[in-house]
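Fold the following and give me the result.
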Amino acid sequence: MQANQFGEENAFAQSDHVDRVLAQWARQWPELDTSPVAVIARVGRVREFFDRGMEELFAQHGLTRQAWDVLACVRRAGSPYELTPSELSAALMRTSGAVTHTLQRLEYDGLIERVASETDLRSLLVRLSPAGKALVDEVAPRHVANEKRMLAALTDDEQTAFADMLRRLLLSFEEADSAVRQRRR
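Reported below is the predicted structural model:
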């Protein structure tokens, strides 16, 4: 067994931060079932590394993660590359205020345009400008390659299995969230 920085011994030759946290809990409160921490804490820490890796790439193109998410969402909508602000908020799981702030910056940078809806003159649509579409088309392949690099520790089969497990977990959250929204109506 190998001792870690806290003087605790681990059965694994390599231990991550979460292993050390779990060992501390086990030593201090052995009857506490910390098994969920093994998953939740790792997902949170991995997300931090993912976010950092993506932010670094986006910054090279003058973007933030929020700006990329908006641009990519509108690009995925297909021609004529436009969505309503409420469609963006729902798709991005962000408040309308957060989306509005990002839209203001993207409009100032010339990456989106706000245009009147032909079907509802009271609302504006968010449309990718030609410069916005060109930027998404330039960054998207680099973004996907960056994500592939971040997942390189997993085989293709492991990535597929992990994606399937995460899908099942996400579906449970989405179904519960939908049920809560239905009850509020």
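
alpha carbons only for contacts and neighbour counts from here, please
Fine.

Validate this expectation: Q14 resides in a strand.
No - counting by DSSP: H, G, I helix; E, B strand; the rest coil, Q14 falls outside a strand, being coil.

Against R149, how distant is it?
21 Å (C-alpha to C-alpha, to the nearest Å).

do the same with L88
28 Å.

neighbour count winner among these two?
L88 (22 against 11; other C-alpha atoms under 10 Å).

next helix or strand past the helix or strand hosting the more buried one?
For L88, the host element (DSSP states H and E) is helix 85-92. Next helix or strand after helix 85-92 toward the C-terminus (DSSP H and E): helix 96-108.

want to put them side by side, so please do this one too:
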Amino acid sequence: MHLSRGSVQDYGNAQRFEGVKLDEKTNHYLKNDRIGRGLKMWHREMPQIDSSGKAVVGRVLHLHQLIEEKINRNLSRFGLKYPSYAILATIRVSGAPYRMTPGELLSSIVLSSGGLSNLLRKLEAEGYVQRSGAEGDGRSVIVQLTEKGVSLAERAMAAHAELELEIIATLSTEERDDLAQLLSGLVAANNLG
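The predicted structure is shown next:
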């Protein structure tokens, strides 16, 4: 898929682009994807409601589902799902000695504290991390990758990075940069935390 530079004038009619050239396959998909079909129904049945946000939000939600399925399928060969992978990879990229507090992990990944505790118990039982009390503070916990955890994290990280590049392969470098900036702006504008 390649989009030439331009601006979308009417998200409610996901096909009306000004200055944007779409190849025939992409144009057909935009008119007939799940979100486009839904928008047509909204416009027909609820024309008084501005449903233009669905053209973006609906596609982001659909893309999230598609990407999550691909990621989990890719990580399954390592016996992982994305949340467990995110913990291992985050601790690994923190640098030697590959340890973090649960609070540091929570500020780096999208999980609830209860979800993190459950995953840490599972990863510890599988021998990928070990938890211990922080020196000088018996209430604080340190989560550290074991050698087995470092090995798994590094193998899974390489496969995950390769998949990420496959997912965005249809975008030019400029489009990737633009999209990353737009998505970052939406995250910042909607971040409650």
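
Overlay them and tell me the TM-score.
Overall, the chain-to-chain superposition scores 0.84 on the TM-score scale (TM-score structural alignment, normalised by the length of structure 1); 167 aligned residues with a C-alpha RMSD of 1.6 Å.

Give the other helices and strands that the helix holding L88 of structure 1 contacts.
helix 65-76, helix 96-108, strand 124-128 (3 or more C-alpha pairs under 8 Å, 6 or more residues apart in numbering; DSSP states H and E).

so that helix matches what in structure 2?
Aligned using TM-score structural alignment, helix 85-92 of structure 1 spans residues 102-109 in structure 2.

Would you pull up how far the matching stretch lies from the middle of the chain?
16 Å (C-alpha atoms, centre = their mean, to the nearest Å).

what do you get for stretch 17-34 of structure 1?
28 Å.

follow-up on the earlier one: and the match of helix 85-92 of structure 1, what's buried?
102, 105 (16 or more other C-alpha atoms under 10 Å).

show me where structure 1 has helices.
Per DSSP state H, structure 1 carries helices over the ranges 17-28, 35-59, 65-76, 85-92, 96-108, 130-150, 156-184.

of all those helices, which lies closest to E118 of structure 1?
helix 85-92 (15.2 Å; C-alpha to C-alpha).

List of residues touching the closest one?
69-70, 73-74, 95-96, 99-100, 124-126 (C-alpha atoms under 8 Å, 6 or more residues apart in numbering).

list the contacts for the closest residue to A77 of structure 1 other than its chain neighbours?
Closest residue to A77 of structure 1 apart from its sequence neighbours, by C-alpha to C-alpha, 6 or more residues apart in numbering: L83 at 7.3 Å. Counting by C-alpha under 8 Å, 6+ apart, L83 of structure 1 touches 74, 77, 125-127.

How about I168 of structure 2?
Counted by C-alpha under 8 Å, 6+ apart, I168 of structure 2 has contacts R176.

now for it: what does it line up with in structure 1?
Aligned partner of I168 of structure 2 by TM-score structural alignment: L151.

any idea how far A140 of structure 1 is from that match?
L151 of structure 1 is 17 Å from A140 of structure 1, by C-alpha to C-alpha.

Check A59 of structure 1 too.
Applying C-alpha to C-alpha, the value for A59 of structure 1 to A140 of structure 1 is 14 Å.

re earlier: sort out which of the contacts of helix 85-92 of structure 1 are buried, if you could.
The buried subset of the contacts of helix 85-92 of structure 1 - by 16+ other C-alpha under 10 Å - is 69-70, 73-74, 99-100, 124-126.

Widest-spaced pair of these?
Going by C-alpha to C-alpha, the pair spanning those furthest: D69 and L124, at 19.2 Å.

Q65 of structure 2: neighbour count?
Counted with other C-alpha under 10 Å, the neighbours of Q65 of structure 2 add up to 12.

swap that for L183 of structure 2, please
L183 of structure 2, neighbours per other C-alpha under 10 Å, totals 13.

any idea what it aligns with in structure 1?
Match for L183 of structure 2 (TM-score structural alignment): L166.

What distance do you get for that match to I40 of structure 1?
12 Å.
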